[in-house]
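Engineer: make a model of this:
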Amino acid sequence: MKKNISILFAACSILMLGSCKKWLSISPKIEMSTDKVFSSEQTVKDALSGVYVLMKDQSVYGQDLSYRYIDNMASLWEVTSASMDESFNLHQYNKVTPQVDNIYGKLYNAIANLNNIIENIELNKSVFKSKDLYDIIKGESLALRAFLHFDLMRLYGPVPSKAESGGPKLAYVENISKEINVPISFEEYKTRILRDLHEAQLLLKNDPLLFYSAEALRSPSEFAKIANMNEFFANRTSRMNYYAAKSIEARVNLWYGDKPQAYEAAMEVINAKNADGTRKFDINKTRNALIGKTDNLLVCEQIFGLFDYNLPNKYTLSFANGQLFNGKNSDKIVKTMFGNTGTDIRELYLWEKRDYIGGVSKFITNKYNSSAMNRQIPIIRLSELYFIAIESSASKSTVQPLWDEYRATRYIAPKTLPVGEALLRSEILIEFRKEFYAEGQLFYLYKRYNSPKSEILFASALLSPNYVLPLPKTELGN
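Structural biologist: As a prediction, the model looks like this:
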């Protein structure tokens, strides 16, 4: 008997759900026979590529979870009074319910499509000419499912330090069903994320990124030299790869307070080597990337990012046109945040003053002013693994070299890591703000630290920190 499934935008879409329906009851709107969708290797590849398209939607990593709403929630942009941006900036989520619900729905929509793939490639293994391709597609799908569920936890779940006292619970959706998916405990949710990541890593044991350099897989001329390599395996850092799954594992473990496991996972990525003994991911490449103005998004440091051909247009609309900015001049960014070092390459090369009609000036970041080959939205970068390892290590003398190297590559003075958790957190916050501005990560650090307003740089006097986005009303009955 033929089985029908929903493809791409069909499952769990906001537009298709009536007010009386629970969001996590997966009820397909558009149905297509699995005989057609999973009839060949190419159609399976297309189905997975469709998930990456969903992830680049403006409501998720194509904008709102990369540099707009998520960074408004971290007080990184100046906002207009009574605007949606101001509501996110002040953590007044009840004023932007459609937007908050939309993010939730889009993330679960992508998960639903991944579940379609995972379930149906198992039933259609015969279409694969290569076991490696089957393993990598399933591995990518499982790791992406874990990644998306984890971001749902980081947004809608409890502050980690308060999880034991209760808070919202989320469903970990692993199948396509019209039945309600029951929310589970904070700890069980972690177990399922890590289970997916570990299974994914086993399946990705033949990921080409383990055997070839990121540059060789990314450069068309170098990739062409690799014999018998399927084009699907090109540019592995623009897809969920083995090291990306390991990096997300490090993130997850630190979120849940499992520092030894976080340290181990982070160091595996940091220490990864190519066949010739060179570093798989090299933090020293940042210097040439920024000073040469060839790679403002630091694709050279990205473990995983989303290639977005439309980034130049997004840069123009959001940044060059002055929509997202902080200050009329360099005072707030250069003086207050960077400390006016005069040497920090991020301070010198990633920010600029723009003048607009009417004598208005704004200080904007040019991070997203990307070249043709570097239109890749950062999801996780090497420097974050350095921070995870530094925070997780039981011996700060062991990770002092990582801290020294990180600071040297940013052209800032050496500094001894402080002793004591509170002082270390303060130091990491200072650097994290500079490093991940406009990348959608600072809010999550504030949430993990449960930061008071006094720790939130540029916070409005009206802000009352609230790190838990409200679940859609249709979910509250679960």
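Engineer: when you work out contacts or count neighbours from here on, use the C-alpha atoms and nothing else.
Structural biologist: OK.
Engineer: mind checking how far residue 293 is from residue 196?
Structural biologist: According to CA to CA, to the nearest Å, residue 293 and residue 196 sit 38 Å apart.
Engineer: which one's more surrounded, the two?
Structural biologist: Shown here are residue 293 and residue 196; by other CA atoms under 10 Å, residue 196 has more neighbours (21 against 16).
Engineer: now the more buried one: which helix or strand?
Structural biologist: Element membership for residue 196 (DSSP states H and E) is helix 186-203.
Engineer: dump the residue contacts of the closest residue in space to residue 341 that isn't next to it in sequence.
Structural biologist: Excluding the flanking residues, the one nearest residue 341 by CA to CA, 6 or more residues apart in numbering is residue 412, at 7.6 Å. Contact analysis of residue 412 by CA atoms under 8 Å, 6 or more residues apart in numbering lists 341, 343, 344.
Engineer: helix, strand, or coil at residue 412?
Structural biologist: coil (DSSP: H, G, I helix; E, B strand; the rest coil).
Engineer: what do you get for residue 32?
Structural biologist: Under three-state DSSP, the three-state class of residue 32 is strand.
Engineer: what number of residues lie near it?
Structural biologist: For residue 32, the number of neighbouring residues by other CA under 10 Å comes to 14.
Engineer: tell me how far residue 160 lies from residue 467.
Structural biologist: Residue 160 is 10 Å from residue 467, where distance means CA to CA.
Engineer: neighbour count for those two, which is higher?
Structural biologist: Using other CA under 10 Å as the criterion, residue 160 and residue 467 rank with residue 467 on top: 22 against 18.
Engineer: wait, doesn't the more buried one sit right on residue 449?
Structural biologist: No. Applying CA atoms under 8 Å, one finds residue 467 not in contact with residue 449, separated by 10.3 Å.
Engineer: ends of stretch 207-223, what's the gap?
Structural biologist: Using CA to CA, the end-to-end distance of stretch 207-223 comes to 15 Å.
Engineer: that stretch: how far from the chain's middle?
Structural biologist: How far stretch 207-223 lies from its chain's middle: 22 Å, per CA atoms, centre = their mean, to the nearest Å.
Engineer: contact partners of it?
Structural biologist: With CA under 8 Å, 6+ apart as the test, stretch 207-223 has contacts from 136, 233, 234, 235, 236, 237, 241, 242, 274, 275, 280, 281.
Engineer: okay if I get those as TSV plus neighbour count and distance to residue 4?
Structural biologist: As requested, the contacts of stretch 207-223 are exported to TSV (neighbours: other CA atoms under 10 Å; distance: CA to CA, whole Å):
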residue	neighbour count	distance to residue 4
136	24	24
233	18	29
234	21	31
235	21	32
236	24	31
237	28	33
241	29	29
242	29	31
274	15	44
275	11	45
280	24	42
281	23	42
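Engineer: now the other sequence, so there's something to compare against:
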Amino acid sequence: MLRLFGPIYNEANKTIASIPYVTKSGFEVSPILSAEQVAKQITDDLKLALSLLGNTDPIRTSGVRNGNNPSGPNDLYYRQYRLNYYATKALLARAYLWQGDKPNALIQAEELLNEVQVQKNVFPYVTAGAATSATLPDRVFSTEVMFSIYDINRVEMFRRQFDVNLDNNNKLSFSNNDVNESRVNALYDDANDYRRRIWQNTSSGTITALTNLKYMDVTNAPGRYMVPLIRLSEVLHIAAECHPDLATGISYLNKVRTSRNSLSLNPTSAATLQTAIMNEFRKETIGEGQQFFFYKRTAQQTIPNHASVTGTKAMVLTNYVVPLPESEISQRN
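Structural biologist: A predicted model of the protein is given here:
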């Protein structure tokens, strides 16, 4: 809610009144707090959650447990579909980065990566076989997802937003309801990139168009009902963006790229590294509702043009801030 309704977070804007933050039950109308006050509440709550989960969340000893409990209820199973210890730590890194606190964001990201990648292998990279399977593709790279929604009706989202039969005004696509792959080719700089495979030309019999198949329903495919909320690659991108050493930042970036069967990059400056991170983040989270917040956090004034298969358009910074609902404002008049 803060990322949506709050300002672009910086020293000049952090004192702007943003949203309420409810800390107790009752009938009182909670005051609207500044972005800085809300951010502190968020980080404090996440740190408290980590202290409570630290020695009790079985994900740290038994992994994601994505199977039924053989001897009882599933409350502590299916940890990728519950806000577990690792997901909470990832969210804390995200929250610090939103505030521009790169040192603390890096601490959380590197501690997390050390535990899940070095000490253990809790969220393994998607395998080539799973990513490229012709029959049971893992298009959401489910093994890497730290926290997600379980939506048995996910196919309805696909039909409403991505299906080839939708007209151009109602479809989320990179083309003009045709087979133009210009934008796909511009984004995916390596044709062997596993992530590129979500874009395929499909046909309904009357329409043939480039279609995003990330959420297409495939019976028995991995992550069939999964809608990712935070994933391993975002933590690697946080580490890449926040590390003060350019070479180390690049190494984090390339961990994501090489796991996607893409060639490594060698940005020559912090600015070019940041651009590379933005492009990689876009590939990772497309269809997951995160790119808007990346653009907002980094105050991007030039974004891809939605009305064309090529080019960019200007973004007015004030348009990143969604107005509070009238029902929220009227409670305080």
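Engineer: give me the TM-score for these two chains.
Structural biologist: Between these two chains, after superposing, the TM-score reads 0.85 (TM-score structural alignment, normalised by the length of the second structure); 312 aligned residues with a CA RMSD of 2.4 Å.
Engineer: thinking again about what came up before, return the member of the contacts of stretch 207-223 of the first structure nearest to residue 402 of the first structure.
Structural biologist: Closest approach to residue 402 of the first structure among the contacts of stretch 207-223 of the first structure (CA to CA): residue 281, at 13.6 Å.
Engineer: confirm that closest one sits in a helix?
Structural biologist: No. Under three-state DSSP, residue 281 of the first structure sits outside any helix and is assigned coil.
Engineer: show me what it lines up with in the second structure.
Structural biologist: Aligned by TM-score structural alignment, residue 281 of the first structure pairs with residue 123 of the second structure.
Engineer: ok, residue 471 of the first structure next?
Structural biologist: Aligned partner of residue 471 of the first structure by TM-score structural alignment: residue 324.
Engineer: I'd like the distance between the residue nearest to its match when sequence neighbours are not counted and residue 17 of the second structure.
Structural biologist: Nearest-residue entry for residue 324 of the second structure: residue 5, 6.4 Å, with adjacent residues in sequence omitted and distances by CA to CA, 6+ apart. Here residue 5 of the second structure is placed at a distance of 10 Å from residue 17 of the second structure (CA to CA).
Engineer: aligned to residue 431 of the first structure, what sits in the second structure?
Structural biologist: Residue 431 of the first structure maps onto residue 280 in the second structure, by TM-score structural alignment.
Engineer: look up how far residue 203 of the first structure lies from the residue nearest the centre of the first structure.
Structural biologist: Nearest to the mean C-alpha position of the first structure, by CA atoms, centre = their mean, lies residue 379 at 3.4 Å. Using CA to CA, residue 379 of the first structure is found at 21 Å from residue 203 of the first structure.
Engineer: now swap in residue 464 of the first structure and tell me
Structural biologist: As judged by CA to CA, residue 464 of the first structure and residue 203 of the first structure stand 44 Å apart.
Engineer: ok, residue 419 of the first structure - contacts?
Structural biologist: Counting by CA under 8 Å, 6+ apart, residue 419 of the first structure makes contact with residue 396.
Engineer: does residue 267 of the second structure belong to a helix, a strand or coil?
Structural biologist: coil.
Engineer: where's it relative to residue 307 of the second structure, distance?
Structural biologist: Taken as CA to CA, the span from residue 267 of the second structure to residue 307 of the second structure is 30 Å.
Engineer: and residue 300 of the second structure, by the same measure?
Structural biologist: Residue 300 of the second structure is 18 Å from residue 307 of the second structure, by CA to CA.
Engineer: strands along the stretch 1-150 of the second structure, start to end?
Structural biologist: 17-20, 32-34, 145-150 (DSSP state E, counting those that start in this stretch).
Engineer: for the shortest one, enumerate the helices and strands it packs against.
Structural biologist: It refers to strand 32-34 of the second structure. The contact analysis (3 or more CA pairs under 8 Å, 6 or more residues apart in numbering; DSSP states H and E) places strand 32-34 of the second structure against strand 17-20.
Engineer: tell me, how many residues neighbour residue 91 of the second structure?
Structural biologist: A count of nearby residues for residue 91 of the second structure, using other CA under 10 Å, gives 25.
Engineer: list the contacts for the counterpart of it in the first structure?
Structural biologist: In the first structure, residue 91 of the second structure lines up with residue 248, judged by TM-score structural alignment. Applying CA under 8 Å, 6+ apart to residue 248 of the first structure gives the contacts residue 147.
Engineer: any idea how far residue 248 of the first structure is from residue 475 of the first structure?
Structural biologist: As judged by CA to CA, residue 248 of the first structure and residue 475 of the first structure stand 27 Å apart.
Engineer: what do you get for residue 322 of the first structure?
Structural biologist: As it turns out, when the distance is counted by CA to CA, residue 322 of the first structure lies 37 Å from residue 475 of the first structure.
Engineer: between those two, which has more neighbouring residues?
Structural biologist: residue 322 (20 against 17).
Engineer: and the gap between that one and residue 366 of the first structure?
Structural biologist: Separation of residue 322 of the first structure from residue 366 of the first structure (CA to CA) stands at 11 Å.
Engineer: what do you get for residue 34 of the first structure?
Structural biologist: In this view, residue 34 of the first structure and residue 366 of the first structure are 44 Å apart by CA to CA.
Engineer: repeat for residue 389 of the first structure
Structural biologist: 29 Å.
Engineer: higher neighbour count, the two?
Structural biologist: For residue 389 of the first structure versus residue 366, the count of surrounding residues by other CA under 10 Å is larger for residue 389: 28 against 19.
Engineer: host element of the more buried one?
Structural biologist: Following DSSP H and E, one finds residue 389 of the first structure within helix 382-392.
Engineer: so which bit of the second structure is that helix matched to?
Structural biologist: Residue span in the second structure matched to helix 382-392 of the first structure, by TM-score structural alignment: 232-242.
Engineer: off-centre distance for that stretch?
Structural biologist: Averaging C-alpha positions (CA atoms, centre = their mean) puts stretch 232-242 of the second structure 11 Å from its chain's average.
Engineer: with the first structure superposed, average distance for it?
Structural biologist: Comparison of stretch 232-242 of the second structure with the first structure after fitting gives an average deviation of 0.5 Å (mean CA distance after the TM-score superposition for the first structure).
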